[in-house]
Each structure stands twice: as C-alpha cells, then as structure tokens.
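K.L.:
Prediction below, plus the sequence it came from.
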Amino acid sequence: MVIITNNPMVKENITKKCIFFKDKTYVEVLKECRKLIHEGYELLSHPLYGSVKPNETPFRSVIMKEGKALDLNSVTLIEEAINTAEKFQGNKNTPNWPEKILDDFRVIDYDIFDNTLKRIQYI
C-alpha cells in the first residue's frame, strides 16, 4: 500500500505505511498519482473523496496499491479527478487561508483518509 499526500498530518501520524509526502498543490498530488497509475499502481481510495471542493482545501491524500498492469478504472478515475480539480481551480483558486483554517483542512483530510484506510484494511 502506498499513500500519496501533501498533508503533513498524514505524514506525521501514519508511520507503518509507505508514504510519499509531496510539497505540492492538490492538483499536483493527483498528477503524481496519475504517474504511478501509468507505472502499474491502482487507486484504493477515490481521488476526490469527501465533500470539500478541490478549490477550497489545499490538502489531498490518496491510497494506492501496486498492481500487475495498467488499471483502466484507475486511469479513468484519476483523469476525471484532475479535470474536475482543474475546473474548480479555474473558476476560483484556493484562498490563501490563515493557519487556523489550514489546520482545519488538515484534520478533515486526515480524518477522511484515516477512516478510508481502516475500511480498506478490513476488506
């Protein structure tokens, strides 16, 4: 299992998994996932999970696993996610939030990520 994230809270709290922490934007994290998908990885979590819009939060964490071949479902999901995120960013960029609001977004991303990780491990 591999985790791609730009959320420092995920990096700090998840120590037993392979984490690729990227100091990148929301869309750039999705594009990193796309690169891995084209190398044979598969999405385990939806790249747009949660109800926070891609232009509201700067944080995204995605769970993936190594696959055996190009997974077309993952390709479709990540391309749609990138297009959606870029469309939202094109309409209105992510605000320059104060640190307290950024902390809230870190917690939201971490909480959704952690719950998703727990569900995946029980499947």
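P.N.:
Sure thing, it's come through. Not measured: the values here are computed from a predicted model. Numbers count the residues shown, from 1 in each chain.
K.L.:
Every contact and neighbour count from this point should use C-alpha atoms.
P.N.:
Noted.
K.L.:
Distance from the strand ranked longest in the chain to the middle of the chain?
P.N.:
When the chain is parsed with DSSP state E, its longest strand is strand 61-66. Chain-centre distance of strand 61-66: 8 Å, with CA atoms, centre = their mean, to the nearest Å.
K.L.:
repeat for stretch 55-70
P.N.:
4 Å.
K.L.:
structure B:
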Amino acid sequence: MKDLVIITNNPKIKEKFDELKIDFAENLSDVYSKSRDLVHQNWKLVSHPLAGSVKPAQNPYRSIILAPAKKLDFYSLNTIENAIQKLNQFNKNHKMREYSQKIKEDYQVIDLTLINSALKN
C-alpha cells in the first residue's frame, strides 16, 4: 500500500492518510490532469475517477488512487481521458456553484468515503 499515491484536492484525505503519498492539487481539473500525467508515466488507476453517483463537477472534491505499473496501462489512460472529457463537458454546460462551508465539508466526506472503500478492496 505504500507504493500508492493519492491525487486529491480534498483536505480530509490529506489529514486521514498521512502514511500514504499524497499529491495535493489546487482544484478539480488539476486532480484529473495530474492523474493523467502519472498514467502516462506508467501508473495505473486503482480508484475510478468518476466513482460515486455525483457528477464530476458537482462535487468540487475528488481523489484518485494510482499504483505503479510496468508499462502504459491503456485501460487507465482511456478511463482518465474519458473522465476529463466528462468534466470539461460538464464545465462547459454548467456554471460552477459556490457552496457553503457545510456543503463543502459534506462533499469532502463523500470523497473520503469513496477512497476508504477503494483502499479496502
């Protein structure tokens, strides 16, 4: 498990998983682009970038787990590219909302729960 990296913009992930390598991103788009960059460097997705029932840009927090791979994982590449397309499409068609601190914390907990679940598998 120590070989894993989590790309996230969720402060709760950073607090909870201090034993894992965390790459903290500024925003949602950066989470996806940093993950794609790692996939191009022979990392593979452990968690799905569109996990959960919340649309990509509805939850302003996202965490993606990756693990080292021996070669380019085309499934991971296709998956992250599709997720980026969905995020871009959603951003183009919808205005980003401003959320209260309470709602932001709720979204952080949702993301944390998804990552906890992925790490248990």
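P.N.:
On my side now, so go ahead. Because the structure is a prediction, the values reported are computed rather than measured.
K.L.:
where does the TM-score land?
P.N.:
TM-score for the superposed pair, counting by TM-score structural alignment, normalised by the length of the second structure: 0.93. Supporting figures: 118 aligned residues with a CA RMSD of 0.9 Å.
K.L.:
picking that back up, what span of the second structure lines up against the longest strand of the first structure?
P.N.:
Structural correspondence for strand 61-66 of the first structure: residues 63-68 of the second structure, per TM-score structural alignment.
K.L.:
cool, and stretch 35-51 of the first structure?
P.N.:
Per the alignment by TM-score structural alignment, stretch 35-51 of the first structure matches residues 37-53 in the second structure.
K.L.:
Can you spell out which helices and strands pack onto whichever helix or strand comes after the longest strand of the first structure?
P.N.:
The helix or strand immediately downstream of strand 61-66 of the first structure is helix 72-91, counting by DSSP states H and E. Judged by 3 or more CA pairs under 8 Å, 6 or more residues apart in numbering; DSSP states H and E, the packing partners of helix 72-91 of the first structure are helix 26-38.
K.L.:
Run through who's touching the helix it packs on.
P.N.:
Under the contact criterion CA atoms under 8 Å, 6 or more residues apart in numbering, helix 26-38 of the first structure has outside partners 4-6, 22, 43, 47, 54, 57-62, 70-71, 74-75, 78-79, 81-82, 85-86.
K.L.:
in that helix, what's buried?
P.N.:
Of all the residues in helix 26-38 of the first structure, those buried under the rule 16 or more other CA atoms under 10 Å are Y26, V27, V29, L30, K31, C33, R34, L36, I37.
K.L.:
Out of those residues, which is nearest to R119 of the first structure?
P.N.:
C33 (20.4 Å; CA to CA).
K.L.:
State the distance from that closest one to I19 of the first structure.
P.N.:
Separation of C33 of the first structure from I19 of the first structure (CA to CA, to the nearest Å) stands at 12 Å.
K.L.:
Same question for E32 of the first structure.
P.N.:
To I19 of the first structure, E32 of the first structure is 13 Å away according to CA to CA.
K.L.:
Name the residues contacting each of those two.
P.N.:
I4.
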